[in-house]
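>>> Pasted the sequence and its predicted model underneath.
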Amino acid sequence: MGSDGRVVLYVRAGCHLCATGREVVAGVTEELGVPFNEVDIDVSPSTRSLFGELVPAVTVDGVLVDHWRIDPMRLRRALAGSA
């Protein structure tokens, strides 16, 4: 699921869950001092076909951690486990 960065948040325009997911990912990554990148899945047909309706989705080191409703504890565990 490659994209640049350790933590990647996949979103799309007009997605109401994406705004909430962005807040969760931004809060956890800021707390842990880890940057994150955001990717609009509709910019690339391959990314759009990979995620479809599973946005927001967050990956850590290329592994899908969560989608739709991003759980801050699950994201923290993923970051701690792959450090």
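Structure received.
>>> switch to C-alpha atoms for all contacts and neighbour counts from now on
OK.
>>> So which residues of this protein form helices?
Per DSSP state H, the chain carries helices over the ranges 16-32, 45-51, 72-81.
>>> Nearest to residue 59 among these would be which one?
Among those, the nearest to residue 59 by Cα to Cα is helix 72-81 (8.8 Å).
>>> try this one side by side with the last:
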Amino acid sequence: MRVTLYGRPGCHLCDEAREALQRVQRHTPFELHEIDIETDDELHKRYLERIPVITLDDEHLFDYEVDEQALAQRIVYREGR
């Protein structure tokens, strides 16, 4: 499972989302990737007003905040546990 956090430096909501993702990751393993939207003009235009944006294997899950329980359930469901 690959969870991606789209954000940018200095974004306090992105920091909070990262912490939430790390909490979930402790008991529900997944790869965490972070993408700085400021390094790509298209991503910046698409996500600036919505960050943080969270995806699971390229499926959009959350904007602004992470629902930790929903994320864990989605990962477990995808793994077939």
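Yep, it's here. Note that the coordinates shown come from a computational prediction; the quantities given were computed from them, not determined experimentally.
>>> Put one on top of the other, what's the TM-score?
After superposition, the two chains reach a TM-score of 0.85 (TM-score structural alignment, normalised by the length of the second structure), with 79 aligned residues with a Cα RMSD of 1.4 Å.
>>> returning to that earlier point: point out the most buried one among the helices of the first structure.
Among these, helix 16-32 has the highest mean neighbour count (mean count of other Cα atoms under 10 Å), at a mean of 17.
>>> ok, now how distant is the residue lying farthest from the centre of the first structure from residue 51 of the first structure?
The C-alpha centroid of the first structure is most remote from residue 45, which lies 17.9 Å away (Cα atoms, centre = their mean). Distance, residue 45 of the first structure to residue 51 of the first structure, by Cα to Cα, to the nearest Å: 10 Å.
>>> repeat for residue 37 of the first structure
16 Å.
>>> before we move on, back to that, in CSV: the helices of the first structure, plus distance to residue 65 of the first structure.
Formatted as CSV, these follow (distance: least, Cα to Cα, whole Å):
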stretch, distance to residue 65 of the first structure
helix 16-32, 11
helix 45-51, 13
helix 72-81, 7
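>>> Might you report the residue contacts of the aligned partner of residue 62 of the second structure in the first structure?
Aligned against the first structure by TM-score structural alignment, residue 62 of the second structure finds its counterpart in residue 66. Residues near residue 66 of the first structure by Cα atoms under 8 Å, 6 or more residues apart in numbering: 57-59, 74-75.
>>> ok, now residue 54 of the first structure?
By Cα under 8 Å, 6+ apart, residue 54 of the first structure lies in contact with 67-68.
>>> change it to 10 Å
Applying Cα atoms under 10 Å, 6 or more residues apart in numbering, we find residue 54 of the first structure in contact with 10-11, 48, 66-69.
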